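Student: coordinates only, sequence not included:
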C-alpha cells in the first residue's frame, strides 16, 4: 500500500489533464496483451489488421513498452516515454515536442526494455527521439485518431463529473469513487500496489489526475520522478466505450442535411471506408463519396489514411450532432 500524503498546498495544486501520448502508450500495452478481460476487443480487432497492412516498422515504439507481466518491473513503462502533461488538454504534437526534448539523463528505465534499444537512444538522443516521435505519429493516425472524438468525450465527461465532486465535497468526495484501488483518509490517499509500500510526499506539487481509456483495471502512478506526481486511472463508463451506438436516422436531422447524409453520419459508429459504407447504406460508392465530402467540409466527419484505404469517422461535432438529434426524438 502506498500512502500519498497531502499538505494544504498539495490539495490546492491537484489538477486534471488528458494525455494523447499516454493513450498511445497504454493502447500499445493493450495490443501486447494487457486486455485479458477483452474490454477493448472491438478496437483491437479493427486496429491489428490495419497496422499490419500499413507495413511500417513500429519497433521503435513497441520495444519500449514491455509485454504486461505480473513481475513488478517487466510490466512497467519507461517514465520518459510519457511525461505527465503540462497543460489540461495538450495536443499530441505538444507532447511529442516534450518527448523530443527529453534530457539525456532522463533516458533510463527499470523496465524490461531491450538494452540495445536503450543504448541507441542514449547514443544519439536527438535523432532517436525524433524517429520515435515520427513512429508515434504514424501509429496515432492508424490506431487512435479515428477513435479520438469518442475517447475524448469519455475522458472529458469523467473530468467534468470529478470536478463537480471536488466542488461539492472536497478531496474526500473526489476520491471516494475514483477507483476501488484508492481510498482517502485524514489527508492521505491510500493506493493499493503489488510491491511498493510506505508514504510518499507530494512536497507542495499537488497530484495530477489523468483519466485513461486503456488502463483498466489498473492505475498507473508516477510518484518518484522529476515530473509532477500523477495517477492515470480508468474513467467512468469505460466499459461502454466500444459498444455500438447505431441509432435510427433522425427525421429532424434528415430534414436539415438530407436522409443520405444523416444515414451515413448515423452509420459511422466506428471508422469505415467508402466501400463499407456503400454496402451498409445501400448507396452507390460515388454517392457515398460525395456525401462524405460534404460532411467533411461541414466539420462533421474526418478522414484518416490507413494504407491504401481512407477511413472516415465522426468528429466531436459529428458525435454531438448525432447525440443531440437522438435526444430530441
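Tutor: In hand now; what should we look at? No experiment lies behind these values; they were computed from the predicted model shown. Numbers count the residues shown, from 1 in each chain.
Student: use CA for all of it now, contacts and neighbours both
Tutor: OK.
Student: tell me the secondary structure for the most centrally placed residue in the chain?
Tutor: The centre of the chain sits closest to residue 23, judged by C-alpha atoms, centre = their mean, with a distance of 3.1 Å. What DSSP: H, G, I helix; E, B strand; the rest coil gives for residue 23 is helix.
Student: Does it touch residue 211 like I think?
Tutor: No. Taking contacts as C-alpha atoms under 8 Å, residue 23 lies outside contact range of residue 211: 9.7 Å.
Student: about what we covered before: next up, the contacts around the residue nearest to the centre of the chain.
Tutor: Residues near residue 23 by C-alpha atoms under 8 Å, 6 or more residues apart in numbering: 212, 213, 214.
Student: Which members of these are positioned in strands?
Tutor: Using DSSP state E, no member of these falls in strands.
Student: distance of the closest residue in space to residue 229 that isn't next to it in sequence from residue 96?
Tutor: Excluding its sequence neighbours, the residue lying closest to residue 229 (C-alpha to C-alpha, 6 or more residues apart in numbering) is residue 223, at 4.6 Å. Plainly put, residue 223 is 22 Å away from residue 96 if you go by C-alpha to C-alpha, to the nearest Å.
Student: Then residue 267?
Tutor: Applying C-alpha to C-alpha to residue 267 and residue 96 gives a distance of 33 Å.
Student: And for residue 311?
Tutor: 24 Å.
Student: So for the two, which sits in the more crowded spot?
Tutor: Legend: neighbour count by other C-alpha atoms under 10 Å for residue 311 and residue 96, higher for residue 96 (23 against 20).
Student: buried set for stretch 183-190?
Tutor: 183, 184, 188, 189, 190 (16 or more other C-alpha atoms under 10 Å).
Student: Next: stretch 104-121.
Tutor: For stretch 104-121, by 16+ other C-alpha under 10 Å, it's 107, 109, 111, 112, 113, 117, 118, 121.
Student: this is the comparison structure:
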C-alpha cells in the first residue's frame, strides 16, 4: 500500500458516537508553537506573535524541547496529553506532563528523532530527570511567551467548539465531520484520517476527543492508544488570529494596574462573563471577580446583568489604557 493511501481509522459504536466530545488544550498550543519559534518561515500565519516573543526568549534554553518537537513529523505524545476536561487549565496540563511515565517518554523521544543520539541523548540517558527538566522549561516558556496571548487564542478555539457543537446537535456525526478537514472522512460507523501510517481499531466505548488548534493549522494530528483517542484539527478562523497584530503586551499597563488585571483588560476586547474570563486565563472565578471589582471601582470596566449572568466590558477609559500600552 502506498504511503498516500494509508489512514488512521476509528470504528464507532453508537456509544462512541454519543461520547464524542470537544476540548482544547493550552499545552498543545504551547508545545506546537515551538515550531513557529524555530522556523517562522514555515509558520508565517503566526509571524506577528513570533516577532513579539522572540526577543524575550534569549535567556531561555529551548534546545531539549526543540529535539522533542521536531520541525515536522511526530511530536512526543507525553508533552501533549489529551485534554481530560472541557475547561482548559494549563497548570493541570503541565502537572500531567510531570507525571509522564519516564520509560514511555524516552521511547517517544527516540521515535521523534530516529535514535537516542543527538539532541535527545541527555533526555534518554535519564528520562525521569528529563521529564522534570522539560516540564520546568515549558512552565517558563508559558510565562515568558504565551500566557498573555492565551486569552485571544482561547477565544478563537472556544468559538470553533461552539460552532462544531451546534453542527453535531443539528446533523449528527455526518454533519460534524463533513467539513472538519479534507483528510477526514465519515463513512457511517468509521472515521478515517489520511495519515502516513496504517491503523484501524474500534474505539471500544471511549469515544473520541476533538481538539481545535490554532498553531497546528492547517494540518490534522491524531493520538491513539495507549493515550485516549484524539483528533486535532485546524480551528476555523485561525488565519485571522493575528489580523490586528498580537494583543498589546501589558508592560506599562501591568506596572499601573498589576499583571493579571492588565491581562483581564486585554481579554475584554470582547465583553465576557467572570466564568468565561476564568476559563480563558486559567485562574479561579473568585480571583477574576476580585480583579474585576477593582477594575470596576477604578472606572476601567463596567458590568451589566443579562438574564442570570453579569457581563463585563471595558469602558472608554479602559480602552484608552489598553491601546496606549
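Tutor: Okay, I see it. Nothing here was measured: the structure is a model prediction, and the numbers come from that model.
Student: Need the TM-score between these chains.
Tutor: Here the superposed chains carry a TM-score of 0.74, computed using TM-score structural alignment, normalised by the length of structure 2; 267 aligned residues with a C-alpha RMSD of 2.7 Å.
Student: picking up where we left off before, could you find the counterpart of the residue nearest to the centre of structure 1 in structure 2?
Tutor: Taking TM-score structural alignment, residue 23 of structure 1 has residue 29 as its aligned residue in structure 2.
Student: shouldn't residue 204 of structure 1 be in contact with residue 228?
Tutor: No. In this structure residue 204 of structure 1 lies outside contact range of residue 228 using C-alpha under 8 Å: 9.9 Å.
Student: Of these two, which one has the most company?
Tutor: Comparing residue 204 of structure 1 with residue 228 by neighbour count (other C-alpha under 10 Å), the higher total belongs to residue 228, at 19 against 16.
Student: In structure 1, what residue spans correspond to helices?
Tutor: Using DSSP state H, the helices of structure 1 run over 8-13, 20-29, 41-54, 59-62, 92-100, 115-123, 125-143, 148-176, 251-257, 259-267, 274-281, 285-297, 316-327.
Student: What span of structure 2 is the fourth one aligned with?
Tutor: When you say that, I think you mean helix 59-62 of structure 1. The aligned range for helix 59-62 of structure 1 is 63-66, by TM-score structural alignment.
Student: residues of that stretch that come out buried?
Tutor: 64, 65, 66.
Student: residues in contact with the second one?
Tutor: In this case it means residue 65 of structure 2. residue 134.
Student: Could you check how far it is from residue 319 of structure 2?
Tutor: Taking C-alpha to C-alpha, one finds residue 65 of structure 2 at 38 Å from residue 319 of structure 2.
Student: before we move on, what about residue 79 of structure 2?
Tutor: 37 Å.
Student: of these two, who's got more company?
Tutor: The residue with more neighbours, out of residue 79 of structure 2 and residue 319, is residue 79; 26 against 17, by other C-alpha under 10 Å.
Student: Give the equivalent position in structure 1 for that one.
Tutor: Match for residue 79 of structure 2 (TM-score structural alignment): residue 81.
Student: Tell me, how many residues neighbour residue 135 of structure 1?
Tutor: 18.
Student: Aligned to it, what sits in structure 2?
Tutor: So residue 135 of structure 1 corresponds to residue 137, using TM-score structural alignment.
Student: Surely that match and residue 62 touch.
Tutor: Yes. Contact criterion C-alpha under 8 Å: residue 137 of structure 2 and residue 62 qualify, at 7.4 Å.
Student: rewinding a little: how close does the match of helix 59-62 of structure 1 sit to structure 1?
Tutor: Once superposed with structure 1, the aligned residues differ from stretch 63-66 of structure 2 by a mean of 2.2 Å; criterion: mean C-alpha distance after the TM-score superposition for structure 1.
Student: Stretch 150-170 of structure 2 too?
Tutor: Averaged out, stretch 150-170 of structure 2 is 0.6 Å away (mean C-alpha distance after the TM-score superposition for structure 1).
Student: and for that stretch, what span of structure 1 is it aligned with?
Tutor: Taking TM-score structural alignment, stretch 150-170 of structure 2 hits residues 148-168 over in structure 1.
Student: now the helices of structure 1 in TSV, with distance to residue 305 of structure 1?
Tutor: Formatted as TSV, the helices of structure 1 follow (distance: least, C-alpha to C-alpha, whole Å):
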stretch	distance to residue 305 of structure 1
helix 8-13	41
helix 20-29	18
helix 41-54	10
helix 59-62	20
helix 92-100	18
helix 115-123	29
helix 125-143	7
helix 148-176	15
helix 251-257	26
helix 259-267	19
helix 274-281	12
helix 285-297	14
helix 316-327	19
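Student: Distance from the chain centre to stretch 146-164 of structure 2, please.
Tutor: 8 Å (C-alpha atoms, centre = their mean, to the nearest Å).
Student: tell me which residues in that stretch are buried?
Tutor: 146-158, 160-161, 164.
Student: which residues sit against that stretch?
Tutor: By C-alpha under 8 Å, 6+ apart, the list of residues contacting stretch 146-164 of structure 2 reads 22-24, 26, 30, 176, 212-214, 235-238, 241, 246-247, 249-250, 263, 267, 277, 280-281.
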